[in-house]
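**Student:** Let's see this in three dimensions:
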Amino acid sequence: MSALLRCGRIHVFCRAMHSELVKLWSLPAFWLTLAGTFGGALLLTLALSSAPPTGPVELDKVLVQPVAYAQAGFVLLGVLAACSEYAGGQIRTTLLAMPQRVSQRLAATAALLLLALVVAALVVGGGVLFGYVLLAEAAGALDAGLLVPSALNAIGYLAVLTVLGAALGTLTRRVLPAAAALLLYLFVLSPLVSGQPVTDTQPDTAGLAPWSLAFLVASIVVVKHRDA
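**Tutor:** Now for the predicted structure:
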């Protein structure tokens, strides 16, 4: 009986996750953010590739550096995904369909994380391939041992950042405060504290993950106890 119960819960969770994916997929803001982030990353790769690097470390930086600016798009993706629920009271319909609020938030987060991983892979992978083509003459200097770990870390970082944006959006229920607070930290406060410009700040998934988890837990607790 317990096995059947677990299977039933997993089935319900998968259905909820599928519903959340469909909602995210149908958001026009998602497609606009994806197009802007992807296009911006390619343009930045083009700009950074105008001066060919002389070694593998420099080439690694050129191919992954646009991630520093792509952060903005993934912040907006997470915030918009969460705040869209509260536009026009859609959250009430969602809770009627799935009244278990903790499960609903976990399903929504899992769907967003999956989608963010795919988008991040497209953005980072597209930037790497585009940069590699532009830097064909320096291709012999490419060190996959440096590039692959950096690219994978960047993908994970952007996906986790999206979850953090969604958690802040859930807490505030408004796009502007959540997006402004996170962007202010990423592009102003963090570089000031580290003493480096944003282009030199290397994304760190391990450092961001605990903060994202903490804000996610806080958002779930708040959602569980407020009216809607």
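**Student:** from here on, contacts and neighbour counts on C-alpha atoms
**Tutor:** Fine.
**Student:** Find the nearest non-adjacent residue to the residue nearest in space to the middle of the chain, please.
**Tutor:** For the chain, T162 is the residue whose C-alpha lies nearest the centre (C-alpha atoms, centre = their mean; 2.9 Å). Spatial nearest neighbour of T162, excluding adjacent residues (C-alpha to C-alpha, 6 or more residues apart in numbering): G78 at 4.5 Å.
**Student:** where's the residue nearest to the centre of the chain, which helix or strand?
**Tutor:** Assigned by DSSP states H and E, T162 belongs to helix 144-172.
**Student:** just to revisit the earlier point, and the residue nearest to the centre of the chain, what is it in contact with?
**Tutor:** F74, V75, L76, L77, G78, V79, L112, L113, A116 (C-alpha atoms under 8 Å, 6 or more residues apart in numbering).
**Student:** quick one: which of those sit in helices?
**Tutor:** Among these, the ones falling in helices (DSSP state H) are F74, V75, L76, L77, G78, V79, L112, L113, A116.
**Student:** Please generate a structure for the following sequence too, so the two can be compared:
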Amino acid sequence: MKLLLTSGGITNESIRDALIDLLGKPIAESRALFIPTAQWGHPALSPVTVQKAVAGTPPWHLSSLGWASVGVLELTALPSIGADRWVPWVKEADVLLVDGGEATYLYHWMRESGLADLLPSLPDTVWVGMSAGSMVLTPRIGDDFVSWPSAPDDRALGLVDFSIYPHLDHEDMPNNTLPNAEKWAATINGPSYAIDDQTALKVTDGPVEVITEGHWKAFPA
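**Tutor:** Below you'll find the predicted structure:
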């Protein structure tokens, strides 16, 4: 897959340009599927926030970019409807827009639904993650970000070899400071990045490219 791993979504022109580059065509010609599943696992989120995310109401910057089409793919529903229905929907999409929330809950349903197993067969599909939607592709999210009571640990999919500390210095998240990010990174036992909502990590076949109009910090292994 082609990955655009963000903290806050498509929040500035630099990140938007990176998205268009990964798509290889205009947003207006691209078909999207929006995945809100991670929100259900986070105690601070609710049906109201899910609705806002699906509608693309700020601060959610994913579904309202002017796509050719946008559908909702709820992972918790997929095991009950059968792969013969939902797999074609995913394969026909140009981009998966994966919302934030609780990353271990999202990881659980990616495995339970079968989406995790399908990802290797989607080399041309773009994955745009927002917060937990980005963190779920990493090896570990760190204990600080586990809020789903049923999570066995902080492990995630490991599709990339680094971890992500999102929402750095966010005005509504006073604990998301650089000193706390440094403490978090020391527990990860692998490379990681702390990124703010104006920063994204672009991953294709080569090294990670940092796309930013904000601030970030890389932590070596």
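**Student:** quick one: TM-score?
**Tutor:** Laid over one another, the chains give 0.26 as their TM-score (TM-score structural alignment, normalised by the length of the second structure), with 100 aligned residues with a C-alpha RMSD of 6.0 Å.
**Student:** what helix or strand is S103 of the first structure on?
**Tutor:** Here S103 of the first structure is assigned to helix 101-134, by DSSP H and E.
**Student:** ugh, wrong one, I meant S134 of the second structure
**Tutor:** S134 of the second structure belongs to helix 132-135, assigned by DSSP H and E.
**Student:** What residues of the helix or strand following that helix count as buried?
**Tutor:** Next along the chain after helix 132-135 of the second structure, taking DSSP H and E as the criterion, comes strand 163-165. Buried residues in strand 163-165 of the second structure, counted by 16 or more other C-alpha atoms under 10 Å: S163, I164, Y165.
**Student:** For the residue lying closest to the last one once chain neighbours are set aside, grab the count of nearby residues.
**Tutor:** With C-alpha to C-alpha, 6+ apart as the measure, A194 is the residue that lies nearest to Y165 of the second structure, at 4.5 Å, once sequence neighbours are left out. Residues within reach of A194 of the second structure, counting by other C-alpha atoms under 10 Å, total 25.
**Student:** again with the one 5 residues further on
**Tutor:** Using other C-alpha under 10 Å, the number of residues around T199 of the second structure comes to 28.
**Student:** check contacts around the nearest residue to it once chain neighbours are set aside.
**Tutor:** Nearest residue to T199 of the second structure, sequence neighbours excluded (C-alpha to C-alpha, 6+ apart): T212, at 4.2 Å. For T212 of the second structure, the contact set (C-alpha under 8 Å, 6+ apart) comprises S14, I15, Q198, T199, A200.
**Student:** isn't the first one right next to I211, touching?
**Tutor:** Read that as S14 of the second structure. Yes - using C-alpha atoms under 8 Å, S14 of the second structure is in contact with I211, at 6.6 Å.
**Student:** Just put the buried residues of strand 163-165 of the second structure in JSON lines and tack on distance to V70 of the second structure.
**Tutor:** Output for those, formatted as JSON lines (distance: C-alpha to C-alpha, whole Å):
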{"residue": "S163", "distance to V70 of the second structure": "29"}
{"residue": "I164", "distance to V70 of the second structure": "27"}
{"residue": "Y165", "distance to V70 of the second structure": "28"}
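**Student:** one step back: which strands or helices does the helix holding S103 of the first structure pack on?
**Tutor:** With contacts defined as 3 or more C-alpha pairs under 8 Å, 6 or more residues apart in numbering; DSSP states H and E, the packing partners of helix 101-134 of the first structure are helix 2-25, helix 28-48, helix 56-64, helix 67-83, helix 144-172, helix 205-225.
**Student:** in the fifth one, what counts as buried?
**Tutor:** Judged by neighbour count (16+ other C-alpha under 10 Å), helix 144-172 of the first structure contains these buried residues: 147, 150-151, 153-172.
**Student:** by contact count, what packs against the following helix or strand past it?
**Tutor:** Later in the chain than helix 144-172 of the first structure, the nearest helix or strand by DSSP H and E is helix 175-184. Applying 3+ C-alpha pairs under 8 Å, 6+ apart, one finds that helix 175-184 of the first structure makes contact with helix 67-83, helix 144-172.
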